[in-house]
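Visitor: This is a predicted model, with the sequence first.
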Amino acid sequence: MNRISPKKLLLSKWTAVHPMGKQKHFLVSKVILREDPQQGIELIEIEAVYSKKTKQICWRELSDSDHWTQGWK
């Protein structure tokens, strides 16, 4: 399990354990809050470093160490 602080998600770097479409390195480019900001984060947008393609995922998926590792490796 990766330990994640929601306050430090923006611009954090991640490596996909299993590359997605030949993309391995990602950057959190946007944090999407719920309608009520007091409820916290709803989704994040990750951007592939090489192709600049973006994808929205639940921010808690990053805590699964079978799929993501923190930093670029």
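Guide: All right, it came through fine. This is a predicted model, so every value here is computed, not measured.
Visitor: Could you use CA atoms for every contact and neighbour count after this?
Guide: OK.
Visitor: and residue 31, what does it touch?
Guide: By C-alpha atoms under 8 Å, 6 or more residues apart in numbering, residue 31 lies in contact with 9, 10, 41, 43, 44, 45.
Visitor: Second structure for comparison follows:
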Amino acid sequence: MNRINPSKLLLSKWTAAHPQQREKHFLVTELFRDEEGVVLEVELQAVLTQRSKRIDWQTLKDSNTWLLGWK
């Protein structure tokens, strides 16, 4: 289980534990917050293809899916 401070996720680097379509390394490019400023979702951008996807930030806590940093 990765320990994460949601406020410090912007521009953090992540590695997919099981890469798909050669997309292994990702960068958090945007945080999506509610009216009270609580982080709900993040936008991950694949370094290789520049494709972006929006996911629940708590998904990054699962170390079976995401690894902190570029490995």
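Guide: Great, that's in hand. Note that the structure is a prediction, hence the values are computed from the model and not measured.
Visitor: Superposing both, give me the TM-score.
Guide: Overlay of the two chains. TM-score (TM-score structural alignment, normalised by the length of the second structure): 0.95; 71 aligned residues with a C-alpha RMSD of 0.8 Å.
Visitor: Would you mind reformatting the contacts of residue 31 of the first structure (as TSV) and adding columns for secondary structure while you're at it?
Guide: Formatted as TSV, the contacts of residue 31 of the first structure follow (DSSP: H, G, I helix; E, B strand; the rest coil):
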residue	secondary structure
9	coil
10	coil
41	strand
43	strand
44	strand
45	strand
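Visitor: Of those, which ones are shared with the second structure?
Guide: Retained in the second structure: 9, 10, 41, 43, 44, 45, out of the contacts of residue 31 of the first structure (criterion both residues aligned by TM-score structural alignment, their matches' C-alpha atoms under 8 Å).
Visitor: what does the fourth one align to in the second structure?
Guide: Pointing back at residue 43 of the first structure there. In the second structure, residue 43 of the first structure lines up with residue 41, judged by TM-score structural alignment.
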